[in-house]
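J.: Sharing a model that was predicted from the sequence below.
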Amino acid sequence: MSSVKLGLHAIRVGNIFCIGRNYAAHAAELGNRVETEPLVFLKPTSALLDESEPIRLPDYSRDVHHECELVALIGKGGNDIPLERALSHVAGYGVGLDLTARDVQADVKRNGHPWTKAKGFRGAACVSALAPAASVADPQRLTFELRVNGQLRQQGDAGLMLFSLADQISYLSRIYGLSDGDLIFTGTPEGVARLASGDRLDLSLHGLAAAHWEVA
């Protein structure tokens, strides 16, 4: 899978940018500091997963965590995008999972290595179908949730982000440049936890998008 669905259209994905530690409570639950600028990491497009396939946990980890997030699709790329125009570059909004091999992440962090093995494995970027950006007046008022086996695990309120989506877009465009089809995983709230075979995950971006996965 190298595309996402926006309405009836399949949009080819370019880069997958992820923002870490963007909710204070999540940073606190993992014992991490709050960053002074967006903490950015990348996932390969081979990590994308839609609802047509189950989540398959990597065999080199025993502690894969779910991280439910608001996801934004860039429809119009650019460099040095001003903050006040940033949201006009968004084509759609969805909900997704930034899956993380937490034991692997702890090991690579301890050794000063990149996070890719912990964050970029196949199926580590789960994404719902996306709703058009025109249907969202203010993304910072969006709420989302994750239920695992029917029990509420994560509740997200985009208004609690440390760096708003507009901040993220402006920053990413200034440092890396943004392209049509780029995805932004905007950070996860508290409540991350280990997944197990047989788990059923139900995600909702309230009123806009929903997605469902089972863990193989």
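T.: On my side now, so go ahead.
J.: going forward, measure contacts and count neighbours with C-alpha atoms only.
T.: Fine.
J.: ranges for the helices of the protein?
T.: For the chain, the helices defined by DSSP state H occupy 24-29, 102-110, 116-119, 165-175.
J.: putting a second one here so we can go through both:
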Amino acid sequence: MPANMLFDLPAAPAVPITGSDALFPVRRIFCVGRNYAAHAAEMGNEVDREAPFYFTKSAHALILSGTDIAYPPGTSDCHYEMEFVMALGAAAFEATVENAMQAVYGYACGIDLTRRDLQAAAKDKRRPWDLGKDFENAAIMAAITPATEFGLIADQAITLDMDGTRVQDATLSDMIWSAPEIIAHLSRFYHLSPGDLIYTGTPAGVGPVAPGATLKGQIDGLSPVELGITR
């Protein structure tokens, strides 16, 4: 850091990689909205099949699996959303569906926390969702499994248990927009780069968390993601 900087900034967050001592540094977090039809329906929305849409989270919203956090501030209706996460290890700009997956380093289980009341208020006023989506500890992530070890994205189960009860249960094949379609489309608007994460949307069954709750999300072939909400 140059000596004339007024203060130091935190280092980029990093995610462990299964079977390796290496760490994956995180640059940006993109999130796909309404990518499971049943979830869109439960939220009272119709699926937009013209193109996927996105919101973002700060990289410093990221925390690792196994963490306990305080209930998020400024909300009385914080929701869990279990997600399949893609971690990019190569650049992609104006990629095609055929070559998009060349940019993927690996995959992970993730949880997107949402301050639903703040998101709903923003929607009602046609304002951005930032207060509802982008806040400290709002992106939880487990260790990354390299794509070569995970294999093809197909009908792997994606589930979430809260306090030992199954609340979300779907398969990756239920996604409206596939992994290569997401990367190809997003790369038309951003120069995607190594260190970028893409949270690919959540299945139906989202709901509120309360102080004292424990969450465990799983996807076949990946390390589970776990989170505790302290009282």
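T.: Received it, and whenever you're ready, just let me know what you need. Only a predicted model underlies this, so the values are computations on that prediction, with no experimental measurement involved.
J.: Could you save the helices of the first structure as TSV and add columns showing distance to Val136 of the first structure?
T.: Shown next, in TSV, are those (distance: least, C-alpha to C-alpha, whole Å):
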stretch	distance to Val136 of the first structure
helix 24-29	25
helix 102-110	33
helix 116-119	29
helix 165-175	13
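J.: so which of those helices comes closest to Glu51 of the first structure?
T.: helix 116-119 (19.1 Å; C-alpha to C-alpha).
J.: And the residue lying farthest from the centre of the first structure, how far from Gln105 of the first structure?
T.: Relative to the centre of the first structure, the most outlying C-alpha is that of Asn111, 25.0 Å out, by C-alpha atoms, centre = their mean. Using C-alpha to C-alpha, to the nearest Å, Asn111 of the first structure is found at 10 Å from Gln105 of the first structure.
J.: Over to Val215 of the first structure?
T.: Counting by C-alpha to C-alpha - Val215 of the first structure and Gln105 of the first structure are separated by 20 Å.
J.: Between these two, tell me which one has more neighbours.
T.: The neighbour count for Val215 of the first structure versus Gln105, taken as other C-alpha atoms under 10 Å, is higher for Gln105 (21 against 15).
J.: Give the closest residue to that one in space, chain neighbours not counted.
T.: Ala118 (5.0 Å; C-alpha to C-alpha, 6 or more residues apart in numbering).
J.: is it true that the one you found touches Asp98?
T.: No - with contact defined as C-alpha atoms under 8 Å, Ala118 of the first structure does not reach Asp98; the gap is 10.4 Å.
J.: Let me see the contact set for the most centrally placed residue in the first structure.
T.: What sits nearest the mean C-alpha location of the first structure, by C-alpha atoms, centre = their mean, is Phe185, with 2.9 Å. Going by C-alpha atoms under 8 Å, 6 or more residues apart in numbering, Phe185 of the first structure touches Ile16, Phe17, Cys18, Ile19, Glu69, Leu70, Val71, Ala72, Gly96, Asp98.
J.: try 6 Å this time
T.: Phe185 of the first structure sits next to Cys18, Val71 when contact means C-alpha atoms under 6 Å, 6 or more residues apart in numbering.
J.: Residue in the second structure paired with it?
T.: By TM-score structural alignment, Phe185 of the first structure lines up with Tyr199 in the second structure.
J.: Then Leu146 of the first structure?
T.: In the second structure, Leu146 of the first structure lines up with Leu160, judged by TM-score structural alignment.
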